[in-house]
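Engineer: What follows is a predicted protein model with its sequence.
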Amino acid sequence: MISAASRPYIVASVPVLREHGLTITRCFYQRLFAAHPELKNIFNMPNQQSGTQQQALASAIFAYAANIDNPDALAPVISRIVQKHVSLGVREEHYPIVGKHLLDAIAEILGAAATPELLAAWAEAYGLLATALITEERKQYQAHGIEPGEYRSVTVVRKQKESETVTSFYLEATDGKALPAFQPGQYISVAVNIEQLALRQLRQYSLSDAPDNGHWRISVKREEGSATADNSYPAGLVSNLLHDQYQEGDVLWVSPPCGDFVLPQDDDTPLVLISAGVGVTPMMSMLQGSLQRSPQRPVNFLYATLNGRHHPLKGELSKLSRRHGQMRSHIAYEKPADDDRLRMDYQQQGYLQLAQLPDALLPHDGSYYLCGPTSFMQIQRNALLARGVAAHQIQQEVFGPSLLQHLQ
């Protein structure tokens, strides 16, 4: 709990952060990487170059200040940050480094407005947040039985193209031992060395298969994106490398399964999985996990993509639909291809419109899970709320800059 002496300074910072937050975070990262270039191995450098990471941190600082007296709102966000940090191998000694350069950036950008009292208040606020994160991360590392930054080697035993842009990599432990169990919906970080940049980069990929199949599977979308002016950190840096250079028999280094976007073990309400694009990957794991562990639980699988050629794991979904009578699927293709068949390959043309769907697909007592682009999830969440679904029934997966959006 922030002290009574510091609280007014943090609260008063909210409008200042709204105006200057992005400038502060740009200054912060410049200072951080100048002093500690080795930390580039933890951060997503294409996101740094595009500015999305600076915007994300600005949003995080603003949200933290705006909710300093609302721990219930911050708790789920802290949980997600802890999971992400564990997958990245964040260590306790990183926190004082970040704190120093953050406070220095606030002082530089705000100038005379950054009084000793204001800086002391932010030092206290940052210290409280760092302590909470360190405590929870320590528990997670102990639960996984690893040291911070420790990764496991896995071998690509199968590589399979799933659509025009998505390829699956089937992974087994290089030492032949069983891989740790995971919960449907979790992800792993994949560490890849970019030799031409003398840089290691980490990316998170959802596990897309059932948890009890004896292997891990990630289904990776090739991210084309747009190159930057100097092309030093091109978009799709890691996904393109995985698609183009990693083959069966190659070794990857990965984190333990992380993430709290998972299915509760004791929930038997109707399950509704709604996704778009590559957001289908954790949903396929959730779908298969539910069918295996709760074979009587009704599951409705709603998915949106461009067309059949951009529909990853399509054949797998069709097989599951035929095998399991308690499962319904509804597919929306924005622009069906010539060989896509209405009512067979897809049921809705255009965007996924929940308002047009029957109650059988969207039960009022259902448990809803959303994954996909941020705008897609926001549209579907609003549509569910409009149909009378309670907010607590809706969970959604978020990565990167979207993490704190709901707090702003």
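Structural biologist: Arrived safely, thanks for sending.
Engineer: alpha carbons only for contacts and neighbour counts from here, please
Structural biologist: OK.
Engineer: what about the helices in the stretch 301-408 of the chain?
Structural biologist: 314-323, 374-386 (DSSP state H, counting those that start in this stretch).
Engineer: Check these for me and report the most buried one.
Structural biologist: With neighbours defined as mean count of other CA atoms under 10 Å, the helices of the stretch 301-408 of the chain peak in mean count at helix 374-386, which reaches a mean of 16.
Engineer: That one packs against which elements?
Structural biologist: For helix 374-386, the packing partners by 3 or more CA pairs under 8 Å, 6 or more residues apart in numbering; DSSP states H and E come out as strand 367-371.
Engineer: Just want the angle from the strand it packs on to helix 374-386.
Structural biologist: Inter-element angle recorded for strand 367-371 and helix 374-386: 160 degrees (by axes from the mean of the first three to the mean of the last three CA atoms, to 10 degrees).
Engineer: and strand 367-371, how far from the chain's centre?
Structural biologist: From the chain centre to the centre of strand 367-371 is a distance of 14 Å (CA atoms, centre = their mean, to the nearest Å).
Engineer: ok, and for it, which residues are buried?
Structural biologist: 367, 368, 369, 370, 371 (16 or more other CA atoms under 10 Å).
Engineer: now stretch 170-183
Structural biologist: Buried residues in stretch 170-183, counted by 16+ other CA under 10 Å: 170, 171, 172, 173, 174, 179, 182, 183.
Engineer: could you redo the helices of the stretch 301-408 of the chain as JSON lines and give each row distance to residue 188?
Structural biologist: JSON lines is the format used below for the helices of the stretch 301-408 of the chain (distance: least, CA to CA, whole Å):
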{"stretch": "helix 314-323", "distance to residue 188": "22"}
{"stretch": "helix 374-386", "distance to residue 188": "20"}
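Engineer: Which one of the ones you listed lies nearest to residue 226?
Structural biologist: Nearest to residue 226, of all the helices of the stretch 301-408 of the chain, is helix 374-386, at 19.2 Å by CA to CA.
Engineer: about what we covered before: of all the buried residues of strand 367-371, which comes closest to residue 218?
Structural biologist: Using CA to CA, the buried residues of strand 367-371 come closest to residue 218 at residue 371, 15.5 Å.
Engineer: The closest one reaches residue 284, doesn't it?
Structural biologist: No: counting by CA atoms under 8 Å, residue 284 is not a contact partner of residue 371; they are 11.1 Å apart.
Engineer: Distance check, residue 251 against residue 87.
Structural biologist: Using CA to CA, to the nearest Å, we find residue 251 at a distance of 18 Å from residue 87.
Engineer: neighbour-wise, which of these two wins?
Structural biologist: For residue 251 and residue 87, the more surrounded residue by other CA atoms under 10 Å is residue 87, and the numbers stand at 28 against 18.
Engineer: Second structure for comparison follows:
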Amino acid sequence: MLSEQAAPVVRATLPAVGAALDEITERFYAGLFADRPELLRDLFNRGNQANGDQRRALAGSIAAFAGALLASPETRPDVMLSRIAHKHASLGVTSDQYKVVHEHLFAAIVDVLGEAVTPEVAQAWDEVYWLMANALISLEAGLYAEKRVAEGDVRRPMEIVERHEETADTASFVLHHTDGRPTGSFRPGQYVSVRVGLPDGSRQIRQYSLSAAPGRPQWRITVKRVDGEPVGEVSTWLHDHARVGDTVEVSAPFGDLVLPEGEGPLLLASAGIGSTPMLAMLDHLATTGSRRSVTVVHADRSPADHAHREELHRLVGALPNGSLHLWYEQPGTTDARPGRVDVSTLDLPAGVTAYLCGPLPFMRQVRGGLLAGGVAASAVHYEVFGPDLWLGGEN
């Protein structure tokens, strides 16, 4: 919690700092990468830097953390911190990097706010930073210990043993360790980081959900080619170059949006490639003979764009109390409903726990519909592919 001296200073300056955070984070990253270009080359997602998503996500997380410290000084925003810690651990972030971030972040704050950064203001925001940083360092240390690896040493070479073209722009890759050891278990819904070498000598990293149940001799990831500007560097490389027999570097599994234990009813709602963590959850439920009530919702452009479409039908059909509800923008001759998902049309059981994954507009729409229908906010959880722009650490 903030000290008695820092709390009023942070409260008084949060509006000004919050208003300037976008400019602060822009200058922060510029200074950081000028001093440590290897971080942009080999750690940070260059696409998210180019389009500003990473900058906006950092600004949002700082503002959300400071606001949470003021609103609930006796508690930590653990949902937000856990999500960040899992992302960091999958990238192999180390504790010493927080000192580098501190140096350049506070240089940017002084550069942007100038004389407004008095010694009292600097000390108060230093507290905010280190409260957040030390919480993340502790959580990440726990994640590394859980995986039985040294700090940051999360990646191992894995061989591609199968490749399947799921749609025109989506491919799945089946992986196993090159040394023959078992792939290891994970919790349904988790993801791995994949690092590949690109033609310019960089080694870029991206996270991909494990799209089949744990307990199998191999892991499977499903990768959608990211078009547009900037183009997805790693997804493009995997689609254009990764073949059976090739080797890629893959992290241990991380992620906190995971299938809950117990027998409570579930709603699994996804759009596009957001179906991948849901497939692992459904595969696990079907494999273990679960009799839970499972309502599955998926939205996509068309049947041809829906990756693992037949597999989804098969998995839901294997659940005695499973139901599938599809929405396609262009449903064609299928029985899917046209347009956007409308959860108000669903007959959801009392006490349902909802898991959402897909583009932010989709998740906001579905979450709003669930809350309007009486589902508790604490029962709605989400996963964002890429920087978390859903500000405030909502769950």
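Structural biologist: Yep, that arrived. All values reported here derive from a predicted model rather than from experimental measurement.
Engineer: After superposition, what is the TM-score?
Structural biologist: TM-score of the superposed chains, computed with TM-score structural alignment, normalised by the length of structure 2, equals 0.95; 390 aligned residues with a CA RMSD of 1.6 Å.
Engineer: And residue 144 of structure 2, what's its match in structure 1?
Structural biologist: Counting by TM-score structural alignment, residue 144 of structure 2 lines up with residue 141 in structure 1.
Engineer: count of neighbours near its match?
Structural biologist: Neighbours of residue 141 of structure 1 (other CA under 10 Å): 18.
Engineer: my read: it touches residue 151, true?
Structural biologist: No: using CA under 8 Å, residue 141 of structure 1 and residue 151 do not qualify as a contacting pair, with a distance of 11.6 Å.
Engineer: Tell me the secondary structure of the residue of structure 1 most remote from its centre, please.
Structural biologist: Distance from the C-alpha centroid of structure 1, by CA atoms, centre = their mean, peaks at residue 112 (38.2 Å). With DSSP: H, G, I helix; E, B strand; the rest coil as the basis, the three-state label of residue 112 of structure 1 is helix.
Engineer: Could you report the separation of the closest residue to residue 153 of structure 2 other than its chain neighbours from residue 180 of structure 2?
Structural biologist: Using CA to CA, 6 or more residues apart in numbering and skipping residues adjacent in sequence, the residue nearest residue 153 of structure 2 is residue 92, 6.2 Å away. For residue 92 of structure 2, the distance to residue 180 of structure 2 equals 23 Å [CA to CA].
Engineer: Nearest spatial neighbour of residue 226 of structure 2, chain-adjacent residues omitted?
Structural biologist: residue 232 (4.6 Å).
Engineer: which residue in structure 1 lines up with the one you found?
Structural biologist: Matched to structure 1 by TM-score structural alignment, residue 232 of structure 2 sits across from residue 236.
Engineer: Strands along structure 2, start to end?
Structural biologist: Ranges of strands within structure 2 are 155-167, 170-177, 191-197, 203-209, 219-224, 247-251, 266-271, 294-300, 322-328, 337-338, 353-357, 380-383, based on DSSP state E.
Engineer: can you put the ones you listed in CSV and add distance to residue 120 of structure 2?
Structural biologist: Compiled in CSV, the strands of structure 2 are given as follows (distance: least, CA to CA, whole Å):
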stretch, distance to residue 120 of structure 2
strand 155-167, 42
strand 170-177, 53
strand 191-197, 40
strand 203-209, 39
strand 219-224, 48
strand 247-251, 42
strand 266-271, 46
strand 294-300, 51
strand 322-328, 54
strand 337-338, 57
strand 353-357, 42
strand 380-383, 38
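Engineer: Would you mind finding the match for residue 124 of structure 1 in structure 2?
Structural biologist: Under the alignment (TM-score structural alignment), residue 124 of structure 1 pairs with residue 127 in structure 2.
Engineer: how far away is the closest residue in space to that match that isn't next to it in sequence from residue 16 of structure 2?
Structural biologist: Excluding its sequence neighbours, the residue lying closest to residue 127 of structure 2 (CA to CA, 6+ apart) is residue 2, at 6.9 Å. Computed as CA to CA, the residue 2 of structure 2 to residue 16 of structure 2 distance reads 19 Å.
Engineer: who's more crowded, the two?
Structural biologist: Neighbour comparison, residue 2 of structure 2 and residue 16: the larger count goes to residue 2, with 18 against 12 (by other CA under 10 Å).
Engineer: Wait, that one touches residue 128, no?
Structural biologist: Yes: between residue 2 of structure 2 and residue 128 there is a contact at 7.2 Å, judged by CA under 8 Å.
Engineer: ranges for the helices of the stretch 1-150 of structure 2?
Structural biologist: In the stretch 1-150 of structure 2, the helices defined using DSSP H, counting those that start in this stretch lie at 6-35, 37-42, 46-51, 53-71, 78-91, 96-113, 119-147.
Engineer: and the angle from the last one to helix 53-71?
Structural biologist: This means helix 119-147 of structure 2. Using the same axes, to 10 degrees: helix 119-147 of structure 2 against helix 53-71 is 110 degrees.
Engineer: can I assume residue 92 of structure 1 is in contact with residue 135?
Structural biologist: No: with contact defined as CA under 8 Å, residue 92 of structure 1 does not reach residue 135; the gap is 9.4 Å.
Engineer: who's more crowded, those two?
Structural biologist: The neighbour comparison of residue 92 of structure 1 against residue 135 (other CA under 10 Å) goes to residue 92, with 16 against 12.
Engineer: mind listing what the more buried one touches?
Structural biologist: Neighbouring residues of residue 92 of structure 1 by CA atoms under 8 Å, 6 or more residues apart in numbering: residue 134.
Engineer: Need the counterpart of it in structure 2.
Structural biologist: By TM-score structural alignment, residue 92 of structure 1 lines up with residue 95.
Engineer: Can you find the partner of residue 321 of structure 2 in structure 1?
Structural biologist: Per TM-score structural alignment, residue 321 of structure 2 is aligned with residue 326.
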